[in-house]
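# Quick one, what's the 3D model for this:
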Amino acid sequence: MLVIGDAAHATMPNHGLGAAMATEYAYVQASLLTEVHHASELKAAFQAFEKVRLYRTQKVLLDEIALHPHNSGHNSIEACDMDQFEQHLHAIIGLPLGSCVPATLVVNVLGDATSSEDVSFSLLRNSLKVPGTAAHFYGTAGVRIGRQLGHMTTTAPSLKELTKRPTAFSPEAAKNSGLLKLQ
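Prediction:
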């Protein structure tokens, strides 16, 4: 289950609590959904969730429901003590959940009309010069508009520290190059 909402992102001002809250929300929703045996019962399950969620969340949007951890959990690779698959197992069997890094930035590298493979992949390589950054290359052959070529994750002990880090993939660099789209 992919939970989207104002308190569901570890990169926002919850200072690391966002991912834990999102995991908790996903666990609560998954628990409620295990009682759903027919599509007509979905609305009641989500209404029950609305009654138990924390007050900080203004709204929760469901982008996708999957019967397994989501395959694009980029943030969970570097930003969590355990990846989303292990976290999922812990939630199911009632073990303590892992903690998260206080501040994380994930940038997807997408191809566009002006991209070349060399330029896009050099952005990924250059990101490795940024402290606390990991680059993930997907081995994508060729560049097409909107095709995801990889992603970069930067972690830091605080949001303040994260914003100080020099990056080859800052919003300004993304805007100026046209090669990166922040997601």
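# Every contact and neighbour count from this point should use C-alpha atoms.
Noted.
# residue nearest the centroid of the protein?
Centrality entry for the chain: nearest residue to the mean C-alpha point is Asn75, 4.3 Å, by C-alpha atoms, centre = their mean.
# Can you give me the distance of that one to Gln58?
Distance, Asn75 to Gln58, using C-alpha to C-alpha, to the nearest Å: 22 Å.
# What of Pro166?
Pro166 sits 33 Å away from Gln58, going by C-alpha to C-alpha.
# ditto for Val3
Taken as C-alpha to C-alpha, the span from Val3 to Gln58 is 13 Å.
# ok, those two, which is more surrounded?
Val3 (21 against 10; other C-alpha atoms under 10 Å).
# check which helix or strand covers that one.
strand 2-5 (DSSP states H and E).
# So which elements touch that strand?
Packing partners of strand 2-5 (3 or more C-alpha pairs under 8 Å, 6 or more residues apart in numbering; DSSP states H and E): helix 17-33, strand 60-64.
# try it again with 7 Å
With contacts taken as 3 or more C-alpha pairs under 7 Å, 6 or more residues apart in numbering; DSSP states H and E, strand 2-5 sits against strand 60-64.
# Next secondary structure element downstream of the strand it packs on?
Per DSSP H and E, the first helix or strand lying C-terminal to strand 60-64 is helix 74-79.
# Just give me how far that following helix sits from the chain centre.
7 Å (C-alpha atoms, centre = their mean, to the nearest Å).
# now swap in stretch 79-99 and tell me
Mean-position distance between stretch 79-99 and its chain equals 15 Å (C-alpha atoms, centre = their mean).
# what comes into contact with that stretch?
Tyr27, Pro69, Gly73, Ser76, Ile77, Cys100, Val101, Thr104, Thr155 (C-alpha atoms under 7 Å, 6 or more residues apart in numbering).
# what kind of secondary structure is Gly146 in?
coil (DSSP: H, G, I helix; E, B strand; the rest coil).
# Show me where the protein has its strands.
Here the chain has its strands, by DSSP state E, at 2-5, 60-64, 103-110, 133-137, 148-156, 180-181.
# For stretch 113-121, buried residues please.
Ser115, Ser120, Phe121 (16 or more other C-alpha atoms under 10 Å).
# One more, please, to line up against the first structure:
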Amino acid sequence: MRFDNRKKLGIIGGGQLGRMLIQAAIDFDLTIKTLDPDSDAPCKFISHEFVNGSLKDFDTVMAFGQDCDIITIEIENVSIEALEALEKQGKAVFPQPSVLRIIQDKRVQKQFYKEKNLPTADFILTDNQADTSTHSDFLPAVHKLGKGGYDGKGVQILNTAADFPKAFDQPGVLEKKIDFEKELAVIVARNETGETQTFPVVEMVFHPEANLVEYLFAPANISNEIAKNAEEIAIQTANALGIVGLLAVEMFLTKDQQILINEVAPRPHNSGHQTIRANDVSQFEQHLRAILNLPLGSTRAHSKAAMVNLLGEEGYAGEVIYQGMDEVLAIEGVHPFLYGKRITKPFRKMGHITIIDQDFEKLKEKVIFVKDKLKVIAKNA
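Predicted coordinates:
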């Protein structure tokens, strides 16, 4: 274990997660190269080198990785075959392609939980819409695309047989719908030596239409026993995968106080953005420590925190305006993080607000104020 700041880090994906990862990597004095299909991606102007190209094209990813010492991702939908080939060339690729193969397909992911005795909702693998329609006795359930779904896309709720026309006509997984009390998340980091660290459990609230995290509270309002159980399950999952880097584990807390794994993401995650202001190390710094095989940092929270996602308002598309920012910034403990996206559209993630307060009730009041006051609209709407 030896720190070397001369390494070139390649980030596949140039969105907001890559942007915040670069902001942390600057403190390590690393050279950063990013790849993204959007010629105006958020990472473009803060990377040492930016490549405009497909994340899923084998040749593009192979060429991108040739002069990188370490390669990481900010999105799972990438060419795993290229990452495997780069790994064979001796490149350090984290998370490992073998881990991505499990996580990229939700069907394989769910089977993995079952094989490793990790708690998750009952499920049935489905081949197409017709196949799904034969399982009316399993309803109510949630139908998920095996591959390609993200940020709430690729998910359909099937309450009765009348909903079967909404089922995907592609390979997917039908999961038993859980009557949960809370949706939780734990981010766990793991380096090559097997050292692990978890961030405090967070409680997420999802937007009812977009199926995106609207806001969250950290730490979650749960008992110490439940928090410890959630953290242990996250560590067990990371160790079972053998992942190097971050793993975000989204969970359900059921009405009978059981923890069930919903999904995982092998990278920095929306449920960890508040760590930039609220914890000794942020999730982004911790990811860098893990993939560089450095000692993991303390995840101690020095304040209660909340995170509010800034989503494009319905009915607005075009050059972005952040209406109400002045009023929001006048509140103590409010910190904006804008993602460098010039164009807004309905429900697009444009930034987030982290809110800090030692008093939980005051924290909730600030969240309500920010949600009501700050709107992401378009200039010419």
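# Can you find the partner of the residue nearest to the centre of structure 1 in structure 2?
Using TM-score structural alignment, the equivalent of Asn75 of structure 1 in structure 2 is Gln274.
# How much space separates Phe284 of structure 2 from Ala185 of structure 2?
Distance from Phe284 of structure 2 to Ala185 of structure 2, by C-alpha to C-alpha: 16 Å.
# Kindly reformat the strands of structure 1 as JSON lines containing distance to Gly94 of structure 1.
Below are the strands of structure 1 laid out as JSON lines (distance: least, C-alpha to C-alpha, whole Å):
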{"stretch": "strand 2-5", "distance to Gly94 of structure 1": "20"}
{"stretch": "strand 60-64", "distance to Gly94 of structure 1": "24"}
{"stretch": "strand 103-110", "distance to Gly94 of structure 1": "26"}
{"stretch": "strand 133-137", "distance to Gly94 of structure 1": "31"}
{"stretch": "strand 148-156", "distance to Gly94 of structure 1": "28"}
{"stretch": "strand 180-181", "distance to Gly94 of structure 1": "38"}
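# To Asn14 of structure 1, which of these lies closest?
Minimum separation from Asn14 of structure 1 across those (C-alpha to C-alpha) falls at strand 103-110, 9.2 Å.
# and the closest one, what other elements does it pack with?
Contacts defined by 3+ C-alpha pairs under 7 Å, 6+ apart place strand 103-110 of structure 1 against strand 148-156, strand 180-181.
# So Gly146 of structure 1 sits against Thr114, correct?
No: using C-alpha atoms under 7 Å, Gly146 of structure 1 is not in contact with Thr114; the gap is 11.4 Å.
# Please tell me how far the nearest residue to Thr254 of structure 2 once chain neighbours are set aside sits from Leu253 of structure 2.
Leaving out its chain neighbours, the residue that sits closest to Thr254 of structure 2 by C-alpha to C-alpha, 6 or more residues apart in numbering is Phe180, at 4.1 Å. From Phe180 of structure 2 over to Leu253 of structure 2 the distance is 6 Å, taken as C-alpha to C-alpha.
# joint contacts of these two?
Residues touching both Phe180 of structure 2 and Leu253 by C-alpha under 7 Å, 6+ apart: none at all.
# So between the two, which is more surrounded?
Between Phe180 of structure 2 and Leu253, counted using other C-alpha under 10 Å, the more crowded position is Leu253 (21 against 16).
# how much space between the residue nearest to Thr254 of structure 2 and Ile102 of structure 2?
Counting by C-alpha to C-alpha, the gap from Phe180 of structure 2 to Ile102 of structure 2 is 26 Å.
# go on, Ile355 of structure 2?
Counting by C-alpha to C-alpha - Ile355 of structure 2 and Ile102 of structure 2 are separated by 35 Å.
# Settle it for me: which of those two has more neighbours?
Legend: neighbour count by other C-alpha under 10 Å for Ile355 of structure 2 and Ile102, higher for Ile355 (26 against 16).
# Structure 1: which residue goes with that one?
Match for Ile355 of structure 2 (TM-score structural alignment): Thr154.
# from memory that match sits against Lys129, does it?
No: counting by C-alpha under 7 Å, Thr154 of structure 1 does not reach Lys129; the two are 10.8 Å apart.
# Quick check: chain neighbours aside, which residue is closest to the residue mapped onto Thr133 of structure 1 from structure 2?
With TM-score structural alignment defining the correspondence, Thr133 of structure 1 maps onto Val334 in structure 2. In space, and not counting its chain neighbours, Val334 of structure 2 is closest to Ile355: 4.7 Å by C-alpha to C-alpha, 6+ apart.
# The one you found and Val367 of structure 2, how far apart?
7 Å.
# for Thr254 of structure 2, same thing?
Thr254 of structure 2 is 25 Å from Val367 of structure 2, by C-alpha to C-alpha.
# Residues in contact with stretch 142-151 of structure 1: which ones?
With contact meaning C-alpha under 7 Å, 6+ apart, stretch 142-151 of structure 1 is reached by 106-113, 115-117, 135-138, 140.
# For stretch 62-81 of structure 1, list every residue counted as buried.
Pro69, His74, Asn75, Ser76, Glu78, Ala79, Cys80.
# for stretch 162-176 of structure 1, same thing?
Buried residues in stretch 162-176 of structure 1, counted by 16+ other C-alpha under 10 Å: Leu162, Thr167, Ala168, Phe169, Ala174.
# likewise stretch 4-14 of structure 1?
Asp6, Ala7, Ala8, His9, Ala10, Thr11, Met12, Asn14.
# residue range for stretch 22-39 of structure 2 in structure 1?
The aligned range for stretch 22-39 of structure 2 is empty, by TM-score structural alignment.
# Likewise for stretch 108-120 of structure 2?
Under TM-score structural alignment, the alignment places stretch 108-120 of structure 2 onto no residue of structure 1.
# so where do the helices sit in the stretch 1-150 of structure 2?
Along the stretch 1-150 of structure 2, counting by DSSP state H, counting those that start in this stretch, helices occupy 16-25, 58-65, 80-88, 97-104, 106-115, 129-132.
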